[in-house]
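J.: A structural model of the following input is requested.
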Amino acid sequence: MMYRIFAGLTPIALAIAGTSAALADDGAPLPLSADQSCGRVVPEWKVPALSDPLAASAEEIGCAVAAWQLAAKEDMSYLGEKVPESSYGRGWVKAAFYIGLDRFAARMGERHLLARVRQYSYENGLELGDRPWHGDDQAVAAVYGAIAVRDKKPEMLSKSIEVFDHIIAQNYTNSLEFTEPTVAGKEGDCQKRWCWADAIFMAPPAWALASQVSGDPRYVDYAASETRAVIEYLQDPKSGLMFRDSRYFEARTPNGKPVFWSRGNGWVFAGLARFIEALPKDHPERPLMVATFRTLADRLVTLQRTDGYWPTSLMDPELLTNPETSGTAFFGFGLAWGLNNGLLKGPQYEAARNKAWDAMRKATTDSGKVGWVQQIGKDPQSTDAGTSQLYAAGGLLLFASEMLQPGT
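T.: Model prediction:
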């Protein structure tokens, strides 16, 4: 193992193993155990967890990133801005991390981390965000839904389904044009529907899980119909990439290039992978989702930089030249998932996945912090080695879950 061991229980150990932090299904404390998955990989959750991130396995990277981010969630001083938005329990920022954590922990069979996912869900009261009709505030339902399916507890999703029923009954048919808001505090008047690219990650997988849990196809049908609308409205027919929203149809970078945001397309690519996974095999909209996923994959492998990262501005690589890891994590996950599930085949995808994995390991510190992350935004912005965010950790955990060796 590539790990240093130091005496004394660290904040990471307390974050993972504390009685209030790790609970079994019945609420009993889970004691720290040397034979539990991440306890073997990061012995007693000591830091620094990784002696050589570039040589670390997916199991090692995932455990270290999960441990660092869980410890850091109580102290967000590492964030330079938008701390309230990042610390909000039912919001999309934390939800994106827990979506990745849940998938990685489930693949590992890591009981302590799965207990942390359950704890997070119950701390939220199993509620959606404050804007229940808004796609971003529906992302957290995917965490509840994953637990409901795995633990056979459909009640975990009952509050979300109640809101979804209301949304279906409202039958919003407004345009997807992202007009300036008429109400203070809102970003755009179109957002009672999914009128921005990020929403494909945030909402459709949760709706598909609602159908799995309830047996009612209305939820996955609604999600598929609205996802089709987003694709048809925001996908650029020339490049195959997705505009973030309609405000970018005619926008240009200072270099005169069209604006295609890396993380925005990463949300779409990773979101489609998760949605396709949850769709019934015979769903009539599945072919469109698969075709869109493959179109993006074909384009993305041509845009990857030689160092494994994707440009922050996909069609203007000279605009911002520092690494950016949130987009790269989601692209890497999508490529790995596509290869593992037979939707992508060929050395070009394997090479892109492997370069992305090396890039993400390089951007991870020996303590498990993911660096070079663009902060909350809607278009390409700068990064540096110290910038981090929960959604990048979540993206890397998604990626690591697909890079685990078979049988892990």
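
J.: hey, let's count contacts and neighbours off CA atoms from now on
T.: Fine.

J.: Which positions within stretch 199-208 qualify as buried?
T.: Neighbour counts over stretch 199-208 (16 or more other Cα atoms under 10 Å) mark A199, I200, F201, M202, A203, P204, P205, A206, W207, A208 as buried.

J.: Now tell me what touches it from outside.
T.: Contact with stretch 199-208 is made by 92, 135-143, 145, 164, 194, 219-220, 222-224, 227, 267-268, 270-272, 274-275, 278-279, as judged by Cα atoms under 8 Å, 6 or more residues apart in numbering.

J.: Swap in 6 Å and give it another go.
T.: 135-136, 138-139, 141-142, 219-220, 223, 267-268, 271, 275, 278 (Cα atoms under 6 Å, 6 or more residues apart in numbering).

J.: another one to check against the first:
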Amino acid sequence: MKKYLILTVLPFLLVACSQQQDNDAVIWSQRMVESHGLGDFYCNRHYQSKLDSTGWDYVSGLVAGAVLETWEQYPEKTEYYESVKAFADLNLNEDGSMILNSKGGSALRPSNIDDLPAGRIYFTLYKEELQKGNTKDAARYRKAVDLIRNTLKYNHSRIAEGLPGAGGFFHKAIYPNQMWLDGLYMGSPIYAQWESTFGKDNSVEYSASWDDIALQFKTIHQKTYDPEKQLNYHAWSATPADSNSFWTNKQEPFVGCSQEFWARGMGWYFAALVDVLEFMPRDHSSYADMLKITNQVAAGLKRWQDDESGLWYQLLQYDANMTADGQGDHIAGEIYNIGDEANYLESSASCIFTYAYLKGTRLGILDKESYRPVAEKAYQGILKEFLRENPDGDRIDIVKSCASAGLGPAKDPSRTGTINYYLAGKDVTVVENEGKAIGTFILASLEYEQLK
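T.: Just a heads-up that it's a prediction; the model follows:
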């Protein structure tokens, strides 16, 4: 009987090993850059034919940043660098004093944290152009990243003194006194990298800035982390009675929190923790707190990883048996989010979790023995579940991405934060070749390729 089982199972094991070897022979980061990173992708369902002609946005910035990191890892791919530089120049005025929108005005809207993270590309561009002796462009890029950091640190709206979470950055001006997990990725890493790159000359302000960065994470973690589920709720409001916070829980112990654990929101949060800790001084008084939070997040996501695929669902605490209820959400006499769509394995979150696990173990932030197997299993699952050969035969597509998700404000009562919303909401559609999946896949691939 044992001999029969071995003879039966062995061919399947050999095929699986052969498939992984074939996958590992492909430089997937480059394949995705050349399929969709340089163009032919979507930013929140808006089609972009070429990266170098795409406007300023956190999604286009994510794609550009991933393409730029691919060039850093494979510097012979000079066309990658040139495409990102063209994107950067298109969206910056002559002296670097203004990030531009499509109408020639400022792309940095008042207290909109989503407008900031694309600026992370300017650190690498600044360094590279300075080395080339192109001091004019280097100065422009330095001025641009200074502008973004200062806009966040000095001008961005914060939760006021006297309210819970005082000092926390608003997610956006239209969401007063609200912090979302997404916002930690949008603001904190560029703030942290600026301090590490340019902030050390002023020791007092440098220390205060790191206090400020740590405050954002400690605040949102305290408010949104559910120790029983080991997950963070998508968002939290310091003023849950405000009409823009209609989606909040009104009962203890999670007053002000949204109702569900949204995968990509936690992905942005996990990546933000790892990206910030890459730059944070280890002797800072909050470093240990940040490390503890990161490891709590890592442990929780490991718990909710799908055993079979190695991936994660759109709503983390459920599997595919969870569906929207078909009845919709009843708000002020109206019904929204009607449907019976099932929970699904989601690509962008699975990619960014994989990136954060791999980078965290590489940097020594996370334990390799505990978490590298999680990431490696996830990466193989991504290749199997989410990548498709394009009909043209030359390119790959990435599928099963959530287009977008949010909460409120009052003028949009459909964004309820319920199970119905995350599975059947009008803006929460399942799409392919979305930049949020393309960029995170490239980043995960770059980390995986460093293991070889």
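
J.: Report the TM-score for the pair.
T.: The TM-score (TM-score structural alignment, normalised by the length of the first structure) is 0.72; 339 aligned residues with a Cα RMSD of 3.4 Å.

J.: where's the nearest residue to V259 of the first structure once chain neighbours are set aside relative to F243 of the first structure, distance?
T.: Spatially, and ignoring its direct neighbours in sequence, V259 of the first structure is nearest to R252 (5.6 Å; Cα to Cα, 6 or more residues apart in numbering). Noted for R252 of the first structure: a distance of 12 Å to F243 of the first structure, by Cα to Cα, to the nearest Å.

J.: Who has more neighbours out of those two?
T.: F243 (26 against 13; other Cα atoms under 10 Å).

J.: Is the more buried one in contact with L234, as I believe?
T.: Yes - if you go by Cα atoms under 6 Å, F243 of the first structure and L234 touch, sitting 5.3 Å apart.

J.: still on that earlier bit, including secondary structure and distance to W310 of the first structure, could the buried residues of stretch 199-208 of the first structure go into a markdown table?
T.: A markdown table is the format used below for these (DSSP: H, G, I helix; E, B strand; the rest coil; distance: Cα to Cα, whole Å):
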| residue | secondary structure | distance to W310 of the first structure |
| --- | --- | --- |
| A199 | helix | 21 |
| I200 | helix | 20 |
| F201 | helix | 19 |
| M202 | helix | 22 |
| A203 | coil | 25 |
| P204 | helix | 25 |
| P205 | helix | 25 |
| A206 | helix | 27 |
| W207 | helix | 30 |
| A208 | helix | 29 |
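
J.: Relative to the second structure, which residues correspond to the strand or helix carrying A13 of the first structure?
T.: A13 of the first structure is part of helix 11-17, with elements assigned from DSSP states H and E. Applying TM-score structural alignment, one finds that helix 11-17 of the first structure aligns to no residue range of the second structure.

J.: Quick one: map D236 of the first structure onto the second structure.
T.: Using TM-score structural alignment, D236 of the first structure pairs with D226 in the second structure.

J.: burial count for the residue nearest to that match when sequence neighbours are not counted?
T.: Spatial nearest neighbour of D226 of the second structure, excluding adjacent residues (Cα to Cα, 6+ apart): N232 at 6.0 Å. N232 of the second structure has 27 neighbouring residues, counting by other Cα under 10 Å.

J.: D130 of the first structure maps to what in the second structure?
T.: Under TM-score structural alignment, D130 of the first structure pairs with L108 in the second structure.

J.: which residues in the second structure form helices?
T.: Using DSSP state H, the helices of the second structure run over 2-25, 28-32, 58-73, 78-90, 121-131, 135-150, 181-198, 203-224, 263-279, 287-303, 347-362, 368-385, 419-424, 435-449.

J.: So which elements touch the fourth one?
T.: Going back to what we said before, that points to helix 78-90 of the second structure. When contacts are defined as 3 or more Cα pairs under 6 Å, 6 or more residues apart in numbering; DSSP states H and E, helix 78-90 of the second structure packs onto helix 58-73.
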